[in-house]
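[1] From the sequence below, what's the structure:
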Amino acid sequence: MGRRRIPDGAEHRRTPAVDLPAGTLDVSTFSTRLLRLETALERMSHGVCFFDGAQRLILANRRYAELYDIAHESITPGMPLRDIIALRFAAGSCPRMTPEEYLVWRDEIAERNEPSETVVEMANGRTVMIKHQPMPDGGWVATHEDITEQRRAAEHIAHMAHHDALTGLANRLLFRKTLDEALAGDGAGIPAALVWIDLDRFKQVNDTLGHPLGDLLLRAVAGRLRNLAQPGDLVARLGGDEFALIRRHANAGDMAELARRIIDALGRVYELEGHRADISASVGVALAPHDGCGPDEMMRNADLALYRAKNAGRGCYRFFEPEATLRMQVRRSLSEDLRRGLGSGAFDLHYQPLIEVPSRRIVGYEALLRWRHPERGLVPPQTFIPVAEGAELIVPLGDWAIRRGCEQTVALAGRPKLSVNVSLRQLTPDLPPRLAAVLGETGLDPARLEVEITEHAMLRDTEMVLGVLHGLRNLGVGIAMDGFGTGFSSISALQRFPFTRVKIDRMFVRSIWASGGDAALLRAISDLCKVLKMRITAEGVETEEQFAAVIASGCDEAQGFLFGRPGPLAAAPAWAPPEVY
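    Just a heads-up that it's a prediction; the model follows:
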C-alpha cells in the first residue's frame, strides 16, 4: 500500500508500550481482569480504545465516545473499525478527509508497526492527540486526548509575544523581524518600503478626554490602518502614538499614494463614546535599497522623513532626502546642551510613590529624571534620553541620577525603597562596582535600591546583560522588569533573568480593564510571579475601579496618578502637575 501523509501537520514520536491480559488465562480470570480493565478505563480522562488484528473493537471507554460525539452504547465489542469511523464522520468528529482516506491512513500507521503520536486537526475545530501502540497480534491500543484548549492557549501566548496588547497590531519584536526579512529580500532585487506614522494632537485628546478615550482612539487608528494594508503588509504599533507599515514590492509612486490615503483616513473625525476627536497624522517614507539596506538605517531615515513632515506643518508626508539635516542639527544642539547641563545643575529628580496593595501605604519611590533647559524649559525625558544615548551621555547622566537618588532618600523615615531606571548602555560589566561605590559613599542599604530595566534591554548582548544583573543581585540590589506585556516573550525571560519584581505596563493594564475576560490573564501572571518569588506591580492606576481590580488580581504594589504624580521629594504629597509626567 502506498505511503500517504495525514493532512493538517501530523507529528509522530515514540510512546510507551501497553500490555494486555494474556490469551492463556481461564475464562473466569480473564473476565475478572477485563472487568477491572473496563472499570479503570471509565475513570480515565482520555478516550481509550482496543482493536484486534482484524480491526474489530475489543473495548472502548465512555470518554472515547464522548470525545467524538457518538453514543457510547452505539459502539460494541466486535464492531469493525470501518463502522465506528462511519459514526464519527456522521457526527462531524473526524479529520478533514474522506472515510476512505482515513482508513488508508490508519493502515499506514499499522504497517509501520511502531508506537506513534499524532496531532489531528478535526473538521469540527477540535484538536486531538492520538497515541498509538501496536500489539503482537496486529491489533493496537490507542489513547485520544482533546488538546484544543492547550493549542489555543499556546497560540494566545505566541500572539501576545508578538502583538501590542492595546491594538492587536504587531509589536516592536515582530516589526523588527519582518523588516529584517523584507530587507533581506532586497538582495534578490525586491524593493521594500518603510512608512513611519505619528499622530498629531494625540496628547491633547489624552489631556482633554482622558486616557481611556485615548486608548479607544488608538484602537480606531489601528483599525483604519489595517483597512489600508495589502496582503503581505505588516502594520505595527511601535509605542505611544507611533505606528509603522512595511510593504514589499514597493515603488515611490505607490508609496506616495499610500501616504496620502493614510493621512486622509487618520484625519477623519473619530466618534468615541459620544465624544468627537479630531487629529491628523504625519508620515515619513524610506525606500530600500536607495534609502538604506539595514533595518537601523531604514528606521533612522524614515524617522528623519517623518521629522521633515512634522516640521512642514504636520498632516503631510515626506520621503527621506539625504540633504535633510535639520533633525540631526537639532539633536547635535541638544547633545551640546546636555553636556553643559550635566555640569551646571540643570537636572533634578522627581519621585512617584509606590504603594502597597491594599493598604495604600507608601513602600517606595521611583526616581524620574527631569531637565530644565534654560531656553526650552522642562524637556520631557522621551526627548532628551534618546539624545543622551546617541551622544554617549547616558552613562554619566544615569550615574548622577543613581547617586542623587541615594543621597536624597537614604535618611527618609520608614526606609522606603528607591527605584531607578537603567538603560541598555548602562548595563556594562563595570556597573556593579560603580553601584557598590555609590552605595558605600551614600550609606544607602543595598536592599533598599532597585534598578528597573525594560524588555528591550534584553534583546541585545543577552549573556553580558545576564552577567551584569547577577552582579547587581550579588550586591543585594533588587531588579525590576519594567513594561511587562509590551514586548517579546517575557514569560521565558522571567525564568532566565534574576528579577525580584515585575511591573505590568500601563497600556497592558488599561487593556485588561477594558476587557473583563482579560482580568484572568493578569491573575495568572500574578500567580506565576508568586511561584517565581517575584513581587508584581501594576502601573498606571488612575481610578478607584482600577485599584479594586488590582487588588482582586493579587498584585503586591500599585503605581499611578491615583496615589500621586511625580514631583520633588520635598513637595510630597503635593505632587507635580500632569504635564511634567
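
[2] only C-alpha atoms for contact and neighbour calcs from this point on.
    OK.

[3] Quickly find the element holding the spatially closest residue to residue 60 that is not a sequence neighbour.
    Ranked by C-alpha to C-alpha, 6 or more residues apart in numbering and with sequence neighbours excluded, the top spatial neighbour of residue 60 is residue 49, at 4.2 Å. According to DSSP states H and E, residue 49 maps onto strand 47-51.

[4] So which elements touch that strand?
    Using 3 or more C-alpha pairs under 8 Å, 6 or more residues apart in numbering; DSSP states H and E as the contact criterion, the elements in contact with strand 47-51 are strand 57-60, helix 62-67, strand 140-146.

[5] From the chain's centroid, how far away is that strand?
    Averaged C-alpha coordinates place strand 47-51 at 41 Å from its chain's average position (C-alpha atoms, centre = their mean, to the nearest Å).

[6] Show me what counts as buried in it.
    For strand 47-51, the neighbour count (16 or more other C-alpha atoms under 10 Å) marks 47, 48, 49, 50, 51 as buried.

[7] Turn the residues you listed into JSON lines, including distance to residue 485.
    Output for the buried residues of strand 47-51, formatted as JSON lines (distance: C-alpha to C-alpha, whole Å):
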{"residue": "47", "distance to residue 485": "37"}
{"residue": "48", "distance to residue 485": "40"}
{"residue": "49", "distance to residue 485": "43"}
{"residue": "50", "distance to residue 485": "46"}
{"residue": "51", "distance to residue 485": "49"}
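
[8] Residue 227: which of these is nearest?
    Checking the buried residues of strand 47-51 against residue 227 by C-alpha to C-alpha gives residue 47 as the nearest, at 44.7 Å.

[9] for comparison, sequence B:
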Amino acid sequence: MLALGLISTSLFWYLADFHPELLGISDAEWFAPALMLVFMAGFGGYANGLIRELRSHATEHHRKSEEARLLARIDPLTKILNRATFLDDLNAKIRTAQTGAPVALFVVDLDRFKAMNDIFGHAFGDAVLKRVGHVLGREVGVENAGRLGGDEFAFMLTGAVSQSICETVGNRVLEALNEAVTVSGRSVQIEASIGVAWSPEHDIDRLDLMGCADLALYLAKQGGRGRVACFDSGLMKEERYRRQIERELRGAILMNELEIHYQPIHGLTDGRISSLEALVRWRHPVRGLISPADFIPIAERSSLIEKLGDWVFARVCADAAHWPGLKVSINVSPVQLKARGFLDMVKKCLLATGCSPQNIAIEITEGVIMDEMAGQAEHLRELRALGIGIWLDDFGSGYSGLSYLRDFPIDVIKIDKGLVQDMASNHANRVFVSAIAQLGHGLDRQVVAEGIETEADLTLARAAGCSHAQGYHFARPMAAKDIAAYAGFGASIRAA
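    A predicted model of the protein is given here:
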C-alpha cells in the first residue's frame, strides 16, 4: 500500500508539472482535496504528511504559474504592460467600443530621449523609462498603460471620451511626468508629447487608430513639443497631401524639376560679397513654384531627405567650382547629417566636381545640435577637418546655448531674422543682437544679420556690431546663371 501511495504521488507530481491537462484540472490545487481522501482512506496516519507535501507542491505550482503569466504580460523594465499585451487589450476594447463604451488611445513619446541617453548613459536612460512607467501606472492604472518600445509609450481611456476630456487627461499626465529624475547626482526634467485618437469615431481598426494617434503626435511635436494634440479629419487630409507631395517630389528629383537659387551675403565693412547661401526651389509643372517650407518638412519625414540633400550638395558643388573666392553655404537637415554615408557623399561630390572644400560651408540649426548633441560634435569636426565651414543658422530662435559656441567647431553665427527685423521697435532685441555680435567677435566668429530688408535694418545691424548681412535689401535669391554678373567675383557691391 505504501509503495502504491508513493507511485501515485510521483505520478501526480509528474502530471501536475508537465501534463496537467491529463488530470482534467486547470490548477493542481483543486486536485489536492480529492487525492487527500484517497490517501486518508488507504494510509491512515501516513496520509497527513503526504497531504501537506501535496498542498505545498500545489501552492508552489500555482505561484510559479501566476509569475509566468505576469511575466508574459508585463514589460520587465517599466512594470507596465508590454507591447503585445497592450495591443491585444486595445484590440479587445476597440471591438467593444463599436457597440459599447468608446476607447481613447494616447501615444506618448519622450522628447530628446536619445540625446539624454547618449549624454548621460544607458543607466540614466533606464531610470527615465522606469520613471515614465511608474507615472503612467499611477495616473491611469498599470492595466491601461503599456510600453510600445524604446521611448514610446501608450495608454488607454475608456468611457466618456471627448477632445476636452482627452486633453485634460493628457495634460495631467504630462504634468506628472515633468518631475525631475535624478541619478548619481545628475538631474533632468522629463519632457514628452502626446497624440490622441479614439474609437469608434476616428477608426475601428487598431493599426489605423494608431496611425491617427501618430499623426496627432506629430502635430504635437510640430507645435513645440511638450503638448497634447488630438486627431481630427483635417489631419488626414494633410496626410494625404503629404503622401502626394512625397510621391511627386520623388519624381521631381529624377526629372530635374528642382532648382538652386543663391542669396548673397555682404560684408558690412567694405560692402563686398563674401559668400552665398544655396536655397533649393521646386518648380512644379502644375502647382508652380513650391516653397521649401512646404516640401522640406515632408522630405524630412521620409527617406527622401537624403536623396534630396545629396542632389542639392552635388549641384551646389558643381556651381561653386566656377566661383573662386566665394564660399557657398548649404542647409543640411539633421536627418541627412546623421546618415552614415553623409561624409562619404561630401567627399565624392567635391572630387567629382573639382570644388575646393574651402568653397563650401554647411548650415545647421540649434535644433540639430540639441537633438543629437553627443554624436554631432564628432561629425562636425570631421567635416571641419576636410576644410568645410560650419555655420550656425537662426541663432536666437531656439535654445541659444552658449556652450554650443564653445563645444562645436562653429565658424559663422547667423542671427535669426526675427531678432534682427524687430530691432527698430524692440530695445531688448537690439541688446540681444549686440550681445551676440560681441560674443561672436570675442570668439573670432563672423556674425551675419539675417533678414535685412530696409535701410533701417542695415543701420541697426551695423550699430550692433554685425560683421555681415543678408536679405532682400541687398538681393533676392537668384539663379546660378545670374551670380557671376552680380558678384563680379569679389567686386564691391554697395547696398542701395
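
[10] want to try a markdown table for the helices and strands packed on strand 47-51 of the first structure, with distance to residue 227 of the first structure and mean neighbour count as columns?
    Rendered in a markdown table, the data for these read as follows (distance: least, C-alpha to C-alpha, whole Å; neighbours: other C-alpha atoms under 10 Å):
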| stretch | distance to residue 227 of the first structure | mean neighbour count |
| --- | --- | --- |
| strand 57-60 | 51 | 21 |
| helix 62-67 | 40 | 19 |
| strand 140-146 | 36 | 21 |
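
[11] In TSV, list these along with distance to residue 194 of the first structure.
    Compiled in TSV, these are given as follows (distance: least, C-alpha to C-alpha, whole Å):
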stretch	distance to residue 194 of the first structure
strand 57-60	58
helix 62-67	49
strand 140-146	43
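
[12] To residue 520 of the first structure, which of these lies closest?
    Closest approach to residue 520 of the first structure among those (C-alpha to C-alpha): strand 140-146, 22.7 Å.

[13] Give me the most central residue, the first structure.
    Taking C-alpha atoms, centre = their mean, the centroid of the first structure lies closest to residue 161, which sits 3.2 Å from it.

[14] Residue 367 of the first structure matches what in the second structure?
    Using TM-score structural alignment, the partner of residue 367 of the first structure in the second structure is residue 278.

[15] Run through the residues that contact that match.
    Shown in contact with residue 278 of the second structure (C-alpha atoms under 8 Å, 6 or more residues apart in numbering): 260, 261, 262, 263, 316, 328, 329, 330, 331.

[16] Keep only those of those residues that are in helices.
    Among the contacts of residue 278 of the second structure, the subset assigned to helices under DSSP state H consists of residue 316.

[17] In the stretch 51-200 of the first structure, what residue spans correspond to helices?
    Secondary structure of the stretch 51-200 of the first structure (DSSP state H, counting those that start in this stretch): helices located at 62-67, 81-91, 99-112, 148-162, 172-184.

[18] could you dump these to CSV with distance to residue 322 of the first structure?
    Putting those into CSV (distance: least, C-alpha to C-alpha, whole Å) gives the following:
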stretch, distance to residue 322 of the first structure
helix 62-67, 64
helix 81-91, 65
helix 99-112, 61
helix 148-162, 33
helix 172-184, 19
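
[19] Go through the ones you listed and name the closest to residue 335 of the first structure.
    helix 172-184 (26.3 Å).

[20] So which of the buried residues of strand 47-51 of the first structure is the closest to residue 259 of the first structure?
    Nearest to residue 259 of the first structure, judged by C-alpha to C-alpha, of these is residue 47 at 56.0 Å.

[21] Tell me if I'm right that the closest one and residue 67 touch.
    Yes. Contact between residue 47 of the first structure and residue 67 holds when scored by C-alpha atoms under 8 Å: they sit 6.9 Å apart.

[22] Can you tell me what the residue nearest to residue 60 of the first structure aligns to in the second structure?
    Here residue 49 of the first structure stays unmatched in the second structure, going by TM-score structural alignment.

[23] which residues does residue 49 of the first structure contact?
    When contacts are counted by C-alpha under 8 Å, 6+ apart, residue 49 of the first structure is found next to 57, 58, 59, 60, 61, 64, 141, 142, 143.
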